[in-house]
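In: below: sequence and its predicted model.
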Amino acid sequence: MQVSMLSVAIAAAVLFGVAEIANWRRNNRRDVDDVGFMPWRGIALAAAGAALFATAFWLAGR
């Protein structure tokens, strides 16, 4: 169980990084009308929360 929580935390942290990069690209786009459809800010927030909870569960199981 501990290894799986650590892997969930790492995967969520990677997803957070990807979402932040995508959100930065959206904010610095050339064509203002080309907004896309992915809610990168919400995805980043959910990934950060999942990473924090998985890290807490991993530390509690140690």
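Out: All right, it came through fine.

In: every contact and neighbour count from this point should use C-alpha atoms.
Out: Will do.

In: residues contacting the residue nearest to residue 9 when sequence neighbours are not counted?
Out: Once flanking residues are discounted, residue 9 sits nearest to residue 51: 4.3 Å by C-alpha to C-alpha, 6 or more residues apart in numbering. Taking C-alpha atoms under 8 Å, 6 or more residues apart in numbering, we find residue 51 in contact with 8-13.

In: second structure follows, compare the two:
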Amino acid sequence: MAPLLWSASGGFAALAVAAGLGDRRRRRRRDPDSVGWVDWPTVQMLALIALAVSAGLALKT
């Protein structure tokens, strides 16, 4: 069970990094009036919470 949780933790970490890059790209766009459909800060926060939970469970087992 622990390897699965560590794999999930790695996936959530990758998702958090990708969301951070997406938010950075959104903030630096040329046309400030063009809106995106993904709320990157929320995606990043949820990924970090899921990372903490899965890593905590992996350490506990």
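Out: Happy to help now that I have it. On a predicted model such as this, the values are computed, not experimentally measured, just so you know.

In: TM-score for this pair?
Out: TM-score for the superposed chains, counting by TM-score structural alignment, normalised by the length of the second structure: 0.97, backed by 61 aligned residues with a C-alpha RMSD of 0.5 Å.

In: among the contacts of residue 51 of the first structure, who's most crowded?
Out: residue 9 (24 neighbours; other C-alpha atoms under 10 Å).

In: my read: that residue touches residue 57, true?
Out: No. Counting by C-alpha atoms under 8 Å, residue 9 of the first structure does not reach residue 57; the two are 9.6 Å apart.

In: which one's the longest helix in the second structure?
Out: Determined from DSSP state H, the single longest helix within the second structure is helix 2-27.

In: what about it, distance to the chain center?
Out: Relative to the mean C-alpha coordinate of its chain, helix 2-27 of the second structure is positioned 4 Å out (C-alpha atoms, centre = their mean, to the nearest Å).

In: helices or strands up against that helix?
Out: Counting contacts by 3 or more C-alpha pairs under 8 Å, 6 or more residues apart in numbering; DSSP states H and E, helix 2-27 of the second structure is packed against helix 40-60.
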